[in-house]
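*Asks:* A predicted structure for the sequence below; I have some questions about it.
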Amino acid sequence: MARKNKREPWEEEEEIIWVSKSEMKRDMEALQKLGEELVALKPAVLAKFPLDEDLREAIADAQRFEKEARRRQLQRIGKLMRAVDPEPIQAALDLLNNKHSQQSIELHKLEKMRDRVVAEGDKAINDVMALHPKADRQKLRQLARQAKKEQEGNKPPKAYREIFQYLKALKAESEA
């Protein structure tokens, strides 16, 4: 009589997760790329990142090295990255990259508002006044008229730039 292989309820099966060599290599290369991004940063920006002392020194060395020494140092940084949790470092890097894109989006909004002020005049100025009650309506009108004259006369866009700087100052003042 054949015996059936029964498992007792207290015998739990351990789940073994096999990781292929290729997957381990991909993970190590990803850590090395993260290290390369850190090496590309300026020291003042890098000081804000959550790095341990060994990694910080290795990155500073890599920034000084050139050619083959730099390549070897980047590999060493990748090896050091395996010992630390890369999530907080990646999060800080993503925040830094997002900060720059957010700033450029804000500048594009200001440029559009400036273009509206020059093109539409009082209607756009009223919108600016609704957003920034402390704005000087008379100054905006005067700059808008000057910018329009400059455009019509093919002159350098001095007032056009002044409107942008004024809107930028208003935005900074409202955020503070």
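*Replies:* Sure, I can see it.
*Asks:* from here on, contacts and neighbour counts on C-alpha atoms
*Replies:* Fine.
*Asks:* so where does E68 fall, helix or strand?
*Replies:* helix 67-81 (DSSP states H and E).
*Asks:* Which elements pack onto that helix?
*Replies:* helix 21-40, helix 53-64 (3 or more Cα pairs under 8 Å, 6 or more residues apart in numbering; DSSP states H and E).
*Asks:* Below is an additional structure, to be compared with the one above:
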Amino acid sequence: MARHNSRPDAADDDFEPVSKSQLKRESDALQEMGEALIPLDKKLLQSLNLPERLYNALIEAKKLTANGAVARQKQYIGKWMRQIDPAPIKELLDAIAGVSDRHNAWLHQLERQRDQLVDDPKALESFIAAHPQADVQQLRQLIRNIHKEREQQKPPKAFRELFQLLKSYHPEPALPGAELDKGDDDDKDET
């Protein structure tokens, strides 16, 4: 009696069957990746050249509000995700996360500079030397107001104003993929 080998390539000794648990984990990961696409704007989704049914499922998911309907739609999106190459989608989502991380680092840098300006008079001199176009009088006035606000335990209005002023001197750097972080306002009008 001949023995039937169910392996795809009997000559391939490296073949290891994939467990049901592993298949489920992969399926869940693809569904989560698909769910991450739901909040993205239409232009970004179109740039991925997704199959029409997956694209339409994502657009439909944006409109749903009932929990059961949303859950079913996410499963449907997961079904379609298993039928496409997820690599371009992963690259896009990673790029978006990277842009967000760089943006946060930029904001933290501005916060540190603001704190230095308020706490160290020499930091103001360094800032003025680095930014000769800066309005020195405005900077000094904001710093004085910050100290008054702290003494009088008032809301940090001048503290926030100084941060906004620093943003104008240090515009957010143009990062590769920065357009990924921008939403398309036209998507909100269509239903």
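*Replies:* Cool, got the structure. Being a predicted model, the structure only gives us computed values, none of them experimental.
*Asks:* For the helix holding E68 of structure 1, which outside residues touch it?
*Replies:* 28-29, 31-33, 35-36, 54-55, 58-59, 61-63 (Cα atoms under 8 Å, 6 or more residues apart in numbering).
*Asks:* Contact partners for the spatially closest residue to I59 of structure 1 that is not a sequence neighbour?
*Replies:* If the residues on either side of it in the chain are set aside, I59 of structure 1 comes closest to V39, at 5.5 Å by Cα to Cα, 6 or more residues apart in numbering. Going by Cα under 8 Å, 6+ apart, V39 of structure 1 touches I59, A60, A62, Q63.
*Asks:* helix/strand/coil for E14 of structure 1?
*Replies:* Judged by DSSP: H, G, I helix; E, B strand; the rest coil, the three-state class of E14 of structure 1 is coil.
*Asks:* what's near enough to touch it?
*Replies:* Taking Cα under 8 Å, 6+ apart as the test, E14 of structure 1 contacts no residue whatsoever.
*Asks:* List buried residues within the contacts of helix 67-81 of structure 1.
*Replies:* Buried subset of the contacts of helix 67-81 of structure 1 (neighbour count, 16 or more other Cα atoms under 10 Å): M28, L31, Q32, K33, G35, E36, L55, A58, I59, D61, A62, Q63.
*Asks:* Quick check: nearest residue in space to the last one, chain neighbours excluded?
*Replies:* Residue nearest to Q63 of structure 1 in three dimensions, not counting chain neighbours: V39, with 5.9 Å by Cα to Cα, 6+ apart.
*Asks:* same check, this time on the fourth one
*Replies:* Of all residues beyond its chain neighbours, the one nearest K33 of structure 1 is G78 (7.8 Å), with distances taken as Cα to Cα, 6+ apart.
*Asks:* From S104 of structure 1, how far out is the one you found?
*Replies:* The gap separating G78 of structure 1 from S104 of structure 1 is 32 Å, by Cα to Cα, to the nearest Å.
*Asks:* what about the helices in structure 2?
*Replies:* For structure 2, applying DSSP state H gives helices covering 20-37, 42-47, 52-63, 67-81, 87-119, 121-130, 136-151, 157-169, 186-189.
*Asks:* Many thanks, we can stop here.
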